[in-house]
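Engineer: Structure, please.
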Amino acid sequence: MTRTVNGLDALKQLAGSDLGTSDWITVTQDRITGFADATGDHQWIHVDPEKAKDGPFGAPIAHGHLTLALFIPLFTELLDVHGVTTKVNYGLNKVRFPAPVPAGSRLRLAARLAAVDDVPGGVQVTIDGTIEIAHGTKPACVLQSLSRFYA
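Structural biologist: Prediction:
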């Protein structure tokens, strides 16, 4: 369920709050192959299902950076900020990939709005995110993301 806020002051009031979890998405082999095509990373553990069956994970796995890239569409399910002129991805403080994501896995994002800090012309938002794997014992990705919202 998307939480909608209007303006920077309303966003500041959410600092420290849990944003909940997104819906589940399935990471298909087609999505993995498309990411490989977009990035030029065609390593066999991602794009060769037959060879990957005998590899260290028993199946093809998503690129770590594909898993990370899914943060944005999953996050937009959790928070929508109105009353701003610009929304910018500012970077990452931390990213880890504790578990591989086999093709066919379902993922979702659990997120917390860790901080909202003033910057010239707007605010910087720090999000603590965990991309979970359905039925997994470890997350696919743990990250701290920075975004900026300008008035």
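
Engineer: From here on, just use CA atoms for contacts and neighbour counts.
Structural biologist: Fine.

Engineer: How many residues are close by residue 105?
Structural biologist: 19 (other CA atoms under 10 Å).

Engineer: Mind checking what helix or strand follows the top strand by length along the chain in sequence?
Structural biologist: Longest among the strand segments of the chain by residue count, using DSSP state E, is strand 106-119. Under the assignment DSSP states H and E, the closest C-terminal helix or strand after strand 106-119 is strand 122-133.

Engineer: tilt between the longest strand of the chain and strand 122-133?
Structural biologist: Here the directions of strand 106-119 and strand 122-133 differ by 160 degrees (axes from the mean of the first three to the mean of the last three CA atoms, to 10 degrees).

Engineer: Also this sequence, please, to line up against the first:
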Amino acid sequence: MRVFSSADDLRAAVGTELGVSDWVTITQEQVNTFADATNDHQWIHVDVERAARESPFGGTIAHGYLTLSLLPGLGWTIYTIENTKLGINYGSNKVRFPSPVPVGSEVRLRCVLNSIDEVGGGALQLAVGQTIEIKGHDKPAVVAETLSRIMF
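Structural biologist: Model prediction:
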């Protein structure tokens, strides 16, 4: 776990890898729960028998947005920023889903601090390159640059 305590600590880390999370397994239960929460019950995600028969992936796959939604939780296991008054998600510059995540796969997050900008009122905007890797696959599941704003 990498810990940052000040804006200067963060600035010194620009351009470096912040770390890599542990591997986590994507379960069918997670996929079904996400489908219920988003009302996205496409068969390729939730119909195990049909996906085994008809899917080009040989079974069910996680929703791309489910995989994307893992970023905050996995990110908290990689780094933390102490002494902040607040921190918010601000958005994304780019999100891509290069490879599907078969249910039962293990994934992990790799983060790089791309840049920091002063955005006024004492706030900093962090651009973090985030890549969700799939164990045993050459292509990642998610490649994103996310933005967050913090105030010390």
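
Engineer: quick revisit: which parts of the longest strand of the first structure are buried?
Structural biologist: Buried residues in strand 106-119 of the first structure, counted by 16 or more other CA atoms under 10 Å: 106, 107, 108, 109, 110, 111, 112, 113, 114, 115, 116.

Engineer: cool, and stretch 62-77 of the first structure?
Structural biologist: Buried residues in stretch 62-77 of the first structure, counted by 16+ other CA under 10 Å: 62, 63, 64, 66, 67, 68, 70, 71, 74, 75, 77.

Engineer: Format those as JSON lines; extra columns: distance to residue 30 of the first structure.
Structural biologist: Listed next are the buried residues of stretch 62-77 of the first structure as JSON lines, based on distance: CA to CA, whole Å:
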{"residue": "62", "distance to residue 30 of the first structure": "10"}
{"residue": "63", "distance to residue 30 of the first structure": "13"}
{"residue": "64", "distance to residue 30 of the first structure": "16"}
{"residue": "66", "distance to residue 30 of the first structure": "12"}
{"residue": "67", "distance to residue 30 of the first structure": "14"}
{"residue": "68", "distance to residue 30 of the first structure": "17"}
{"residue": "70", "distance to residue 30 of the first structure": "15"}
{"residue": "71", "distance to residue 30 of the first structure": "18"}
{"residue": "74", "distance to residue 30 of the first structure": "19"}
{"residue": "75", "distance to residue 30 of the first structure": "22"}
{"residue": "77", "distance to residue 30 of the first structure": "23"}
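
Engineer: wait, which of the residues you listed is closest to residue 122 of the first structure?
Structural biologist: residue 75 (19.8 Å; CA to CA).

Engineer: Correct me if wrong: the closest one contacts residue 112.
Structural biologist: No. Contact criterion CA atoms under 8 Å: residue 75 of the first structure and residue 112 do not qualify, at 10.3 Å.

Engineer: Contacts for stretch 144-152 of the second structure, please.
Structural biologist: 6-7, 83-96, 122-131 (CA atoms under 8 Å, 6 or more residues apart in numbering).

Engineer: got the contact list for the aligned residue in the second structure for residue 110 of the first structure?
Structural biologist: In the second structure, residue 110 of the first structure lines up with residue 110, judged by TM-score structural alignment. Contact analysis of residue 110 of the second structure by CA under 8 Å, 6+ apart lists 17, 18, 19, 20, 21, 130, 131, 132, 133.
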